[in-house]
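> the following block contains a protein sequence and its predicted model.
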Amino acid sequence: MKFTILALNIGSTSLKTAVFEDEKELVREQITYDPDKINRLKSYNDWLRFHRDGISGLLRKHETRLKKVDMVVSRGALTRPIESGPYLINEAMVEDLRSSNYGWHPSNVGPQIALEIAGKFGCRAIIYDSPSTDEMDELARVSGLKGIERKAAHHVLNQKAAAKKAARKLGRDYNNTCFVVAHLGGGITVSAHRRGKIIDGTHGLSEGPFTPQRTGSLPLLDIIRLCFSTTASAEEVEKQLLSRGGVFSYLGTYDMKAVEKDARDGDANAHFILRAMAYQISKDIGSMATSLKGKADAVVLTGNLSRSKILVNEIKDKVGFLAPVLVLPGEEELQALANGALAALRGKEKIKIY
């Protein structure tokens, strides 16, 4: 029996969907949104309506392939800390995401949309390898201030998919390897993978290298002064740091293809900012390598920004002494979601209850 799986991946600037028959991808769609348009979305319900409309259009377009759906699988979001693998989407999960109890990201609306679609087809909806997967070592949780604990929020889905692919390239089992994996995309996270678990990593919203639109880690005292020297609300400061920081704050654009082209065409400022981004990524790769006691089998670069020759060459130059650098460009998130759903449908992985 073949299973039909609908996979949804809502990101900060895009919507990606695909239909699979078992492992085989039948159709894929991607909508990339104008940042000015999505910056006008203010609330969970705004984002919900926005992406619900987008997905409804895609479902109508491919309704002939969707006579039946056996499972809907959504990218996970900012829930309470959970284990890796499949989780049934239920009202408790949706409520936590709606209330942003554990943080806000546009992906928070994905599970609710998946649950609504599953209701129409009379099937189950799950998330798989959520970014809130928490496998961190206890030592890694200590922040330096009692009452504040470091939390797990990485690109778990794509990182684990890339790490498993890297292990296969090395002729190894992911569960018996050690990797430092850097997901380089609209968000950037760098994590230490030890024998199948992510034991430490930069938080995708509040730590790590700057990204096309996020600041990453910042000098603490300067942030304190910023917060107390402005009339902006906490929400406005947060938006500045998470939506209008990073490359955008320096170059006025989120478009990294344009930044790369400008750098190649002789724009010294664009080239400098790319080098600075590579420098910060490299420092975090080095930091995560120490979590593995320097015994990484490889450094793995993945995500769409790993297509940037300038960025990748700068990183290789700085971290090549740690371990071989494997570049696995792009994202395999939709395939990873489908593979996870298929494993659940076949009973190879037990679906957990949130």
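Looks like it came in fine.

> make it CA atoms for all contacts and neighbour counts henceforth
Fine.

> in the chain, where's the longest helix?
Across the chain, the longest stretch assigned as helix under DSSP state H is helix 268-291.

> just the helices from the chain, written as ranges.
Secondary structure of the chain, counting by DSSP H: helices at 35-38, 44-61, 91-99, 110-121, 138-141, 156-169, 220-228, 234-243, 246-251, 256-264, 268-291, 309-319, 333-345.

> helices or strands next to the last one in the packing?
Think helix 333-345. strand 4-10, strand 14-21, strand 71-75, strand 86-88, strand 124-128, helix 156-169 (3 or more CA pairs under 8 Å, 6 or more residues apart in numbering; DSSP states H and E).

> indicate which one of these is closest to Ile38.
strand 14-21 (9.7 Å; CA to CA).

> residues of the closest one that come out buried?
Ser14, Leu15, Lys16, Thr17, Ala18, Val19, Phe20, Glu21 (16 or more other CA atoms under 10 Å).

> ok, stretch 313-331 next?
For stretch 313-331, the buried set under the neighbour-count rule, 16+ other CA under 10 Å, comprises 314-316, 318-319, 322-323, 325-331.

> before we go on, here's another structure to hold up against the first:
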Amino acid sequence: MDNLLLIMNLGSTSTKVAIYKNKECLHQDTIRHDKDTSFRALNDIWEQYDFRKNIITDFVHQCKYKLSDFNYIISRGAPVKAMNSGTYRINEAMVNDAKSRLYGNHPCGVGCAIALDLADELNITALTVDAPCIDEFIPQSRYTGWKDVYRKSFYQALNQKAVGRKLANELNKDYNDLNAIIVHMGGGMSIAAHHKGKVEDVNNGLDGDGPMAPERAGTLPAGEVLRYAYSDKYTYEQLYRMINGKGGLFSLLGTTDCKEIEQMIADGDKNAKEIYDAMIYQIAKSIGSATITLKGEVDAIAFTGGLAYSEYIVNEISEWCSFIAPIHLFPGENEIESLAEGALLAISGELPIQNYK
């Protein structure tokens, strides 16, 4: 049976939309947004609802389809309560939790709301796949040395899980039998220990954990952060942006463009090279830490995300880590493809469609 899927992935500066017929992508587009023009008059991402919905419906009409042609609507998952891995029905409880902002605030929550509203109008099902809050931690992964402060599972789960399945296929293994370290490298980093189908430990790069990244500060000395916090020079919002958004390479080199930085290095900029190599070293150390989670039994290391296209980064990390396990490359984020894949696995009955509570 043919299934026509409308897929949306709302980011902070883009709206990605695609139409799939089963596994075949018929149409796909990325609409870029300038925050200073598109959203200047909007105080919160939830005020973008009409703007984003119109983009999605216009895309459908431009592709010569009607909304009533679709069997399922799929959105990238929102930051909500901890969930199991897999495919979920988007329901009112999920959208309400996204709107509450208790678990984070991201345009993907708006995407889930749009998907549910459209699906309700059409009397079809809205789905999401491997939201960033899926939690498969072992107990040892949760604790810090500060009572009431615990490590949270929050990472690029959609791409991590999709790459896990692809890697298992390359190795002629079942994902549920695979031990792998998967390294997602983009504006933020997630280095995950996949143990027999579960991510038992991963850094939360969003809130300052793990290696620095193009726009994330990574793990910081807590005492120094406290001194900044009580200096009366910064607001909470300013400090948080220094951790997430304006940290990492942006803070140190004034850019998040790794091609630009690699050109600086090629032109002889020793400071740029030292900082870039420091980021690479921190990624390698995180891979080493994940090796401990897997007790040294690592089938493969996989690099994914936009920075996996960089030969410089891949080669330098491999110099540190290739002794651990063979290196495999899956460059790019491939979020639309991963949403389609996860949805179709559930629609076909290979995986269950779960209910969010």
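Looks like it arrived, so ask away. Computed from a predicted model, the values in this text were never measured in an experiment.

> can you list the helices of structure 1 in CSV and add distance to Thr4 of structure 1?
CSV is the format used below for the helices of structure 1 (distance: least, CA to CA, whole Å):
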stretch, distance to Thr4 of structure 1
helix 35-38, 31
helix 44-61, 14
helix 91-99, 24
helix 110-121, 11
helix 138-141, 40
helix 156-169, 20
helix 220-228, 49
helix 234-243, 36
helix 246-251, 40
helix 256-264, 35
helix 268-291, 38
helix 309-319, 37
helix 333-345, 9
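
> for Val300 of structure 1, find the nearest of these.
Using CA to CA, the helices of structure 1 put helix 156-169 closest to Val300 of structure 1, at 7.0 Å.

> ok, how many other residues are close to Tyr236 of structure 2?
9 (other CA atoms under 10 Å).

> what's the counterpart of it in structure 1?
In structure 1, the residue matched to Tyr236 of structure 2 (TM-score structural alignment) is Ala234.

> give me the number of residues near the residue lying closest to that match once chain neighbours are set aside?
Leaving aside its sequence neighbours, Ala234 of structure 1 sits nearest to Cys227 (CA to CA, 6 or more residues apart in numbering; 7.9 Å). Other residues near Cys227 of structure 1 come to 13 when the count uses other CA under 10 Å.

> sorry, back to before: possible to save the buried residues of stretch 313-331 of structure 1 as JSON lines with distance to Leu218 of structure 1?
Formatted as JSON lines, the buried residues of stretch 313-331 of structure 1 follow (distance: CA to CA, whole Å):
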{"residue": "Glu314", "distance to Leu218 of structure 1": "22"}
{"residue": "Ile315", "distance to Leu218 of structure 1": "21"}
{"residue": "Lys316", "distance to Leu218 of structure 1": "24"}
{"residue": "Lys318", "distance to Leu218 of structure 1": "22"}
{"residue": "Val319", "distance to Leu218 of structure 1": "22"}
{"residue": "Leu322", "distance to Leu218 of structure 1": "26"}
{"residue": "Ala323", "distance to Leu218 of structure 1": "28"}
{"residue": "Val325", "distance to Leu218 of structure 1": "27"}
{"residue": "Leu326", "distance to Leu218 of structure 1": "29"}
{"residue": "Val327", "distance to Leu218 of structure 1": "28"}
{"residue": "Leu328", "distance to Leu218 of structure 1": "29"}
{"residue": "Pro329", "distance to Leu218 of structure 1": "28"}
{"residue": "Gly330", "distance to Leu218 of structure 1": "28"}
{"residue": "Glu331", "distance to Leu218 of structure 1": "27"}
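
> and those residues, which is closest to Glu91 of structure 1?
Set against Glu91 of structure 1, the nearest of those by CA to CA is Glu331 (29.1 Å).

> what's near enough to touch the closest residue to the closest one other than its chain neighbours?
Leaving aside its sequence neighbours, Glu331 of structure 1 sits nearest to Gly303 (CA to CA, 6+ apart; 5.1 Å). With contact taken as CA atoms under 8 Å, 6 or more residues apart in numbering, Gly303 of structure 1 is in contact with Asn158, His183, Leu184, Gly185, Leu328, Pro329, Gly330, Glu331.

> can you check Thr255 of structure 2 too?
Pro214, Leu249, Ile261.

> repeat that with 6 Å
Contact partners of Thr255 of structure 2, counting by CA atoms under 6 Å, 6 or more residues apart in numbering, are absent.
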